[in-house]
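[1] Can you look at this prediction? I've put the sequence above it.
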Amino acid sequence: MSGHGFHVHGPHDHELEHAAQGHGDGHTSSIAMFTAIIATVGALFGYMGGATQANAGLYKNNAAIKKTEASNQWNYYQAKSSKQNLSELAMELTPAKREFYQDEIKRYKGEKAEIKAAAEKLEAESKHWDEQSDEQMHQHHRWAQATTVLQVAIAMAAIALLTRKKWLEYVMYGAGAVGVVIGGLAAFHI
């Protein structure tokens, strides 16, 4: 370009001017639109992945609490068993108080049955929370896989835009579709 109003363009200047004025071939616009849509979907998938991971941690915590409560019940059960055993021994050593110790043994057996039922119920609750946690972690992994594939699609979009290679666009669209499918699997708990 000279200072007297006469312009000399390089081979790429004309294309850059047309792209800047919005006269592109649609290639840039379609890749930009794809990238925006996939980035939005990826953000939603990322949110769901974080939510399921938080749920998994919460459920695992609930399982640990129930397991501790069950352990406490089993300790209480053992204490009642020890008292029952001592009453059985005392009954043998002091025949005069036999009836008293028989009543004590009967009482301890009844208390142990209730304690055992409570402990088993707490263990079942703990197992349920563990299963819920495992399910949430599976969901988290699905969401994370979907998000990762969509991030790869976005990276492929940038490379396709820079290189203008048609086959990279196909890879980009394919990766986007795979990411959405994996996200669908996560949404349907598969």
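    It's in.
[2] can we go C-alpha only for contacts and neighbour counts from here?
    OK.
[3] Distance of T163 relative to I31?
    Separation of T163 from I31 (CA to CA, to the nearest Å): 12 Å.
[4] So which of those two has more stuff around it?
    Higher neighbour count among T163 and I31: I31, with 20 against 10, using other CA atoms under 10 Å.
[5] Contact partners for that one?
    When contacts are counted by CA atoms under 8 Å, 6 or more residues apart in numbering, I31 touches 157, 161.
[6] One more: A39?
    Contact partners of A39, counting by CA under 8 Å, 6+ apart, are 150-151, 154.
[7] closest to I182 among those residues?
    Distance to I182, by CA to CA, is smallest for L150 among the contacts of A39, at 9.8 Å.
[8] Contact partners for the closest one?
    L150 sits next to 38-39, 42, 175-176, 179-180 when contact means CA under 8 Å, 6+ apart.
[9] what helices or strands is the strand or helix carrying E17 leaning on?
    E17 is part of helix 13-20, with elements assigned from DSSP states H and E. Packed against helix 13-20, as judged by 3 or more CA pairs under 8 Å, 6 or more residues apart in numbering; DSSP states H and E, are no other helices or strands.
[10] Presented hereafter is structure B, for comparison with structure A:
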Amino acid sequence: MSGAGFQVHGPHDHEVENASLQGTKAGAHAGVAGSRMINQIAMFTAIIATVGAIFSYMAGFTQANAGLFKNNAAIKKTEASNQWNYFQAKSTKQSLAEVSRDLTLSETEKAKYQAKIERYEKEKNEIKAVAEGLEKNATNWDKQSEDQMHQHHRWAQATTCLQVSIALAAIALLTRKKWLQYGMFGVAVAGVGIGIAAMLHI
């Protein structure tokens, strides 16, 4: 019969041919799905890497600010300390003038020392106001430094989450595991959420 130009296939031949066709279709479908997954992960990684770079910059920026503000606080504290030393010196001079006034018998000398005492008292009040203002300023700088440090920790946490997400993306590409892809998305969402908290100073 083969000389007549056609062949008769048995049931087994039909099943083998059908299985082969189904395998080819499934392979093509898996290839398309795999390619789609690769494209999704690649796009996701690029976006997350960009967001992570911004978060990393903000972490460094807030850390630098925290250091700068802490330095400003230290300067103001030193200035306040100098003012309190100056205040103490005026207090000592005032005390000496009061003793001298009380010990002298001359009314002229008493009046002269009294004038000095009043002058020292006025100067002390002015110095005290400056010192207290500097202390308040130092406290404000300390508060700003603490706020910046808190924000820095938030940015650092967000950056770490995004780095873990990118690592999961690489493993998902190599293993083609769907649960790793879900994990990658979940960690990235957590990282972006922490970044938003940092932006809102929470």
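    Perfect, thanks for sending it. Here the structure is a predicted model, which is why all the values come from computation and not from measurement.
[11] Let me see the TM-score of these two.
    With the length set by TM-score structural alignment, normalised by the length of structure 1, the two chains reach a TM-score of 0.87; 172 aligned residues with a CA RMSD of 1.6 Å.
[12] Next step: the contacts of A39 of structure 1 restricted to helices.
    Residues of the contacts of A39 of structure 1 located in helices (DSSP state H): 150-151, 154.
[13] Using JSON lines, lay out these together with distance to E125 of structure 1.
    Listed next are the ones in helices among the contacts of A39 of structure 1 as JSON lines, based on distance: CA to CA, whole Å:
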{"residue": "L150", "distance to E125 of structure 1": "38"}
{"residue": "Q151", "distance to E125 of structure 1": "39"}
{"residue": "I154", "distance to E125 of structure 1": "43"}
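[14] Show me which of those residues is closest to A124 of structure 1.
    When the ones in helices among the contacts of A39 of structure 1 are ranked by distance to A124 of structure 1 (CA to CA), L150 comes first, at 39.3 Å.
[15] Tell me the counterpart of the closest one in structure 2.
    Superposed on structure 2 with TM-score structural alignment, L150 of structure 1 falls opposite L162.
[16] quick one, helices of structure 2?
    Per DSSP H, structure 2 carries helices over the ranges 11-103, 107-175, 178-199.
[17] Give me the distance between the nearest residue to K97 of structure 1 once chain neighbours are set aside and K166 of structure 1.
    Closest residue to K97 of structure 1 in three dimensions, ignoring its sequence neighbours and counting by CA to CA, 6 or more residues apart in numbering: M91, at 6.6 Å. To K166 of structure 1, M91 of structure 1 is 92 Å away according to CA to CA.
[18] next one: D103 of structure 1
    The gap separating D103 of structure 1 from K166 of structure 1 is 88 Å, by CA to CA.
[19] if I line the two up, what does S81 of structure 2 land on in structure 1?
    Using TM-score structural alignment, S81 of structure 2 sits opposite S71 in structure 1.
[20] And its match, how close does it get to K127 of structure 1?
    Separation of S71 of structure 1 from K127 of structure 1 (CA to CA) stands at 13 Å.
[21] What of V181 of structure 1?
    Using CA to CA, which is the criterion applied here, V181 of structure 1 is 31 Å from K127 of structure 1.
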